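J.: make a model of this:
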Amino acid sequence: MFSLVLIVLFVSPALCQSGCTSELTFGKTCSQNKSTTKWYFDSKLSFCYPYQFLGCDEGTNSFESSDLCLESCKPADQFSCGGNTDADGVCFSPGDHGCKKGTDCVMGGTVGFCCNKKIQDEWNKEHSPKCSKGNVVQFKQWFGMTPLIGRNCNHKFCPTGSTCVQGKWTAHCC
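T.: Prediction:
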């Protein structure tokens, strides 16, 4: 019994991680199931994004919710600069003067990173989107309502009646 518990403890995380690094599969249209919004882990940006699952032949990198995707694929202590770009140093508080010129201190869980200011500003703008007409579509997460941000408009994650707006790294719905 003890060895079975050890196998489950050590094999299960490995199985989750392999699914997280798999390519996104949209599935196939079928008569048994309707298409629905699911979530996948994008290893390039190291974050979970929505996509339209077509109904059948689901891939291993597919989750029912953003929260489940993040719990399965992104370590809680993992942090990166905007666009998953490399940090240029470590800092300990916003406005830390230890960061080089052209970088800002962006706080992670316990320590901050010196991130390229231009890239970080662009990233923050994409993650606080605005619409020229109408409102940004929001969805509910465990901490409250937040903008529905996807990786690419081709993933058809926006609800019917909304319009997808593509950015440099991500897309949002208006």
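
J.: can we go C-alpha only for contacts and neighbour counts from here?
T.: OK.

J.: return the set of buried residues in whichever strand or helix holds Asp67.
T.: Per DSSP states H and E: Asp67 is located in helix 66-73. Using 16 or more other C-alpha atoms under 10 Å as the test for burial, helix 66-73 gives Ser66, Cys69, Leu70, Ser72, Cys73.

J.: over to stretch 50-69?
T.: Quick answer for stretch 50-69 (16+ other C-alpha under 10 Å): 50-56, 59-63, 65-66, 69.

J.: stretch 149-160 too?
T.: So for stretch 149-160, counting by 16+ other C-alpha under 10 Å, buried means Ile149, Gly150, Arg151, Asn152, Cys153, His155, Lys156, Phe157, Cys158.

J.: how about stretch 75-82?
T.: Residues of stretch 75-82 classed as buried by neighbour count (16+ other C-alpha under 10 Å): Phe79, Ser80, Cys81, Gly82.

J.: outside of it itself, list whatever touches it.
T.: With contact meaning C-alpha atoms under 8 Å, 6 or more residues apart in numbering, stretch 75-82 is reached by Asp86, Ala87, Val106, Gly108, Gly109, Phe113, Cys115, Asn116, Ile119, Gln120, Trp123, Asn124.

J.: now the other sequence, so there's something to compare against:
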Amino acid sequence: MRRALFGVLLLIGITLAVKEGPCTISQPAHKFKCTSSGYFEVVQCIDDYCTCVDPRDGTEARHTRTISKTTQPECGMCHKEIVKVLDKKGNWFPQCNHKSGEYNREQCLKDDFCFCVDPKTGRRINSEVKKSSDINCSPHSFNDGDATYKPKNNYQEESPIGSPVCKLPKALGKMCSAAPSIRYYFDTETFECLAFRYNGCGGNDNNFDTQSECWSSCKLADFFSCSGLRKSARDFKGEHINCYAQPDSTKTQKCPAGYECINGPFTGLCCDKKNQDVFSRNYSPTCRKGKPVKVSSDGVDMVLLGKSCDDQFCPKKAECHQLEHFAHCCI
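T.: Model (predicted):
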């Protein structure tokens, strides 16, 4: 009887030892482990993998997800600092990268000052500036002309680009505790966001979780060109032929033989028909067996495309096929 009573009291004591907090009040779909203070433990193992989460709300830093439950994830120092702040009941938290748990390069002290830090360590690398001031914490040093793609050949157009980081080469990264995943990079040769298998760590900033994220970062909203940036037909003055259908048809110029009119938001370009046909075949491939693998991009199903089958971007059981410009997956 005494032993049973002792066991009940022990169980009650353990239950009371866990304070009420974000973790105990609102559990996500997966049962997360809580600290004695009621917050989320930074390392959580769910199903067949482990991952790091924000201790305040349990938001997963999805880039830390491991390949199995036997591998511990590498959690960012920012999440670890938050644990210390919570333990000390502090009122200022560092701003963390929600994907990796590392520090955001730009940190701000409430509404007053901002400064740049090393994302790995959180160490401050410049002096504070007023929050209303311009601050550039980018690790890259770019010139004004770096936001323009300047081809090294004579058949492509020089074109504006959303960010200089989009000109960085594709970087597969290195193997680490984080599980490999499919990412997207901006390919300047085709001016397209293409899939590749990212090894888990390292690489560069030309690395996006989704195709739409890549597009919004690298392609200007009103940008328009012939496929593959192929130069459009010019008139005798060396200017673009505008074949856009105007209300006054007399102002519409016709395309020369071998070219077709491709309409954009505000203009029409005379594009090489053979080049357009090749790219059309690459953008909308067919499979001898099965169907092309598609992914959702902003609610629209798009064919999953990579630059090369060597990029290993196809899902399991899918077969990769290479065409002239892109590779696609059949399943």
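
J.: now the TM-score, please.
T.: The TM-score (TM-score structural alignment, normalised by the length of structure 1) is 0.88; 170 aligned residues with a C-alpha RMSD of 2.4 Å.

J.: before we move on, the earlier item: and the contacts of stretch 75-82 of structure 1, which are buried?
T.: Neighbour-count burial (16+ other C-alpha under 10 Å) is assigned, among those, to Ala87, Val106, Gly108, Phe113, Cys115, Asn116, Gln120, Trp123.

J.: now check structure 2 for the residue matching the fourth one.
T.: Spelled out, it's Phe113 of structure 1. In structure 2, the residue equivalent to Phe113 of structure 1 is Leu269, according to TM-score structural alignment.

J.: sec struct for its match, please.
T.: Of the three states, Leu269 of structure 2 takes strand under DSSP: H, G, I helix; E, B strand; the rest coil.

J.: how about it, what does it touch?
T.: With C-alpha under 8 Å, 6+ apart as the criterion, the residues that contact Leu269 of structure 2 are 225-226, 232-233, 240-244, 260-263.

J.: what about the residues you listed, which are in helices?
T.: Using DSSP state H, no member of the contacts of Leu269 of structure 2 sits in helices.

J.: let me know how buried whatever residue of structure 1 lines up with Pro292 of structure 2 is, in neighbour terms.
T.: Aligning on TM-score structural alignment places Pro292 of structure 2 opposite Val136 in structure 1. For Val136 of structure 1, the number of neighbouring residues by other C-alpha atoms under 10 Å comes to 21.

J.: same check, this time on Glu23 of structure 1
T.: Using other C-alpha under 10 Å, Glu23 of structure 1 has 15 other residues around it.

J.: give me the nearest residue to it, chain neighbours excluded.
T.: Nearest residue to Glu23 of structure 1, sequence neighbours excluded (C-alpha to C-alpha, 6 or more residues apart in numbering): Asn61, at 6.9 Å.

J.: got it, and Thr286 of structure 2?
T.: Sequence neighbours aside, Pro292 is the residue nearest to Thr286 of structure 2 in space, at 6.4 Å (criterion: C-alpha to C-alpha, 6+ apart).

J.: so what's the one you found up against?
T.: The contact partners of Pro292 of structure 2, taken as C-alpha under 8 Å, 6+ apart, are Pro285, Thr286, Val303, Leu304, His328, Cys329, Cys330, Ile331.

J.: so the fifth one sits against Met302, correct?
T.: Looking back up the chat, that one is His328 of structure 2. No. With contacts counted by C-alpha atoms under 8 Å, His328 of structure 2 stays clear of Met302, the gap being 11.2 Å.

J.: and these two? Which one has more around it.
T.: His328 (29 against 16).

J.: surely Thr15 of structure 2 is within a strand?
T.: No. Read with three-state DSSP, Thr15 of structure 2 is helix and lies in no strand.

J.: look up how far Cys166 of structure 2 lies from it.
T.: Plainly put, Thr15 of structure 2 is 52 Å away from Cys166 of structure 2 if you go by C-alpha to C-alpha, to the nearest Å.

J.: and Thr160 of structure 1, what's its match in structure 2?
T.: Counting by TM-score structural alignment, Thr160 of structure 1 corresponds to Lys316 in structure 2.

J.: ok, so of the contacts of stretch 75-82 of structure 1, who is nearest Lys168 of structure 1?
T.: Checking the contacts of stretch 75-82 of structure 1 against Lys168 of structure 1 with C-alpha to C-alpha, the nearest one is Trp123 at 8.7 Å.

J.: the closest one and Gly83 touch, don't they?
T.: Yes. Assessed by C-alpha under 8 Å, Trp123 of structure 1 is found in contact with Gly83 at 6.5 Å.

J.: what touches both of the two?
T.: Counting by C-alpha under 8 Å, 6+ apart, the residues touching both Trp123 of structure 1 and Gly83 are Trp169.

J.: flag every buried residue along the lengthiest helix in structure 1.
T.: Across structure 1, the longest stretch assigned as helix under DSSP H is helix 2-20. Across helix 2-20 of structure 1, burial judged by 16+ other C-alpha under 10 Å covers Cys16, Gly19, Cys20.

J.: export those to TSV and tack on distance to Lys100 of structure 1?
T.: Output for these, formatted as TSV (distance: C-alpha to C-alpha, whole Å):
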residue	distance to Lys100 of structure 1
Cys16	38
Gly19	38
Cys20	34
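
J.: returning to what we had before: how about the buried residues of helix 66-73 of structure 1 in JSON lines, adding distance to Lys28 of structure 1?
T.: As requested, those are exported to JSON lines (distance: C-alpha to C-alpha, whole Å):
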{"residue": "Ser66", "distance to Lys28 of structure 1": "22"}
{"residue": "Cys69", "distance to Lys28 of structure 1": "21"}
{"residue": "Leu70", "distance to Lys28 of structure 1": "25"}
{"residue": "Ser72", "distance to Lys28 of structure 1": "24"}
{"residue": "Cys73", "distance to Lys28 of structure 1": "24"}
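
J.: stretch 19-34 of structure 1: which residues count as buried?
T.: Going by neighbour count (16+ other C-alpha under 10 Å), the buried part of stretch 19-34 of structure 1 is Gly19, Cys20, Thr21, Ser22, Leu24, Thr25, Phe26.

J.: state the helix or strand in which the fourth one lies.
T.: With secondary structure defined by DSSP H and E, Ser22 of structure 1 is part of neither a helix nor a strand.

J.: returning to what we had before: the helix holding Asp67 of structure 1 vs helix 2-20, what angle?
T.: 120 degrees (axes from the mean of the first three to the mean of the last three C-alpha atoms, to 10 degrees).

J.: and the strands in structure 1?
T.: Secondary structure of structure 1 by DSSP state E: the strands cover 28-29, 36-42, 47-53, 55-56, 90-91, 103-107, 112-116, 138-141, 144-147, 149-150, 164-166, 171-173.
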